[in-house]
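Asker: My questions are about this predicted structure, shown below with the sequence.
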Amino acid sequence: MHETALMESVLVILRESAKANGIQKVTKVKLKVGELTNALPEALELAFEAAKGDLLAQDAILEIEPVKAQILCRNCQKISTIDWLNYYCSHCLSSNVKIIAGDELLIDYYEGE
């Protein structure tokens, strides 16, 4: 379950940022999770609950915003959503594309006191 390792990394970053900003208690964490990460939101939530045990994030709630996978066509410069089977432009059918969304897992923001 790679969600546990991902969430442990998120909590390390969260603790470092909270400490650097003088935050004693985190109350909310919002993550943006791209569908290409293969991270299941339910598994991330379970991993968060299991890993947040210290006083800093003990009562924090987790909000997850799923991010759809999108590509930018290098030929026609249009943006398309993609699915797991086809990485081609839905406008001109080119496979000369660049992923522009959907591969991220990041802390969008957190709230605390």
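Answerer: Sure thing, it's come through.

Asker: Could you use CA atoms for every contact and neighbour count after this?
Answerer: Will do.

Asker: So in the chain, which helix runs the longest?
Answerer: Selection of the longest helix in the chain by residue count, based on DSSP state H, yields helix 2-20.

Asker: what comes up buried for that helix?
Answerer: Buried residues in helix 2-20, counted by 16 or more other C-alpha atoms under 10 Å: 3, 4, 7, 8, 10, 11, 14, 15, 18.

Asker: next, the one to line up against it:
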Amino acid sequence: MHEAAITEGLVRTLLTEAARHQISSIKQVTVKVGQLKAVEPHALKFCFEMFVEGTIAENAKLIIVHLTPIAICQQCSTKFEVPKFHFRCPQCDSNELKLQQGEELFIESFDV
């Protein structure tokens, strides 16, 4: 379960930023997760609740925004959503793609 390591890093970053801005309570955290990260949402939420226990984010709600993989074909410049790990251009069938979105994992915002 790599969600534990991922969540530990997210919570560490969250608490560091909160301390830097002298925030005493966090009510909600929004995280953006690219689908190619293969993060299981239920496991992420479970780990989040575990790691925030006893912190200023203990009762915070975790919002997970899923980012669909988007690629640009290097042959014909078509921009498209990558369907179910099918990494071929729907226009020209090339596999020379540049991924624009789908591998991210970051805290977008948190509400106090």
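Answerer: All right, it came through fine. Computed from a predicted structure; not experimentally measured.

Asker: After superposition, what's the TM-score here?
Answerer: Scored by TM-score structural alignment, normalised by the length of structure 2, the superposition of the two chains gives a TM-score of 0.94; 112 aligned residues with a C-alpha RMSD of 1.1 Å.

Asker: now the longest helix of structure 1: how far from the chain's centre is it?
Answerer: What separates the centre of helix 2-20 of structure 1 from the centre of its chain is 12 Å, taken as C-alpha atoms, centre = their mean, to the nearest Å.

Asker: And residue 70 of structure 2, how close does it get to residue 107 of structure 2?
Answerer: Separation of residue 70 of structure 2 from residue 107 of structure 2 (C-alpha to C-alpha, to the nearest Å) stands at 20 Å.

Asker: cool, and residue 19 of structure 2?
Answerer: Residue 19 of structure 2 is 16 Å from residue 107 of structure 2, by C-alpha to C-alpha.

Asker: returning to that earlier point: ok, of the buried residues of helix 2-20 of structure 1, which one's closest to residue 40 of structure 1?
Answerer: Distance ranking of these against residue 40 of structure 1, using C-alpha to C-alpha, places residue 3 first at 7.3 Å.

Asker: how far away is the equivalent of that closest one over in structure 2 from residue 105 of structure 2?
Answerer: With TM-score structural alignment defining the correspondence, residue 3 of structure 1 maps onto residue 3 in structure 2. The spacing between residue 3 of structure 2 and residue 105 of structure 2, counted by C-alpha to C-alpha, is 11 Å.

Asker: Overlap of the contact sets of these two?
Answerer: Both residue 3 of structure 2 and residue 105 lack any common contact, where contact means C-alpha atoms under 8 Å, 6 or more residues apart in numbering.

Asker: Might one say that residue 31 of structure 2 is in contact with residue 105?
Answerer: Yes: shown here, residue 31 of structure 2 and residue 105 form a contact pair, counting by C-alpha atoms under 8 Å, at 7.1 Å.

Asker: buried set for stretch 68-86 of structure 2?
Answerer: When neighbours are counted by 16+ other C-alpha under 10 Å, the buried residues of stretch 68-86 of structure 2 are found to be 68, 69, 70, 71, 72, 73, 79, 80, 81, 82.

Asker: In structure 1, what residue corresponds to the first one?
Answerer: Residue 68 of structure 2 maps onto residue 68 of structure 1 when the alignment is built from TM-score structural alignment.

Asker: Nearest residue to the residue nearest the centre of structure 2 in space, please, no chain neighbours.
Answerer: Computing the C-alpha centroid of structure 2 and ranking residues by C-alpha atoms, centre = their mean puts residue 33 first, at 2.0 Å. By the measure of C-alpha to C-alpha, 6 or more residues apart in numbering, the closest residue to residue 33 of structure 2 outside its immediate chain neighbours is residue 105, 4.5 Å from it.
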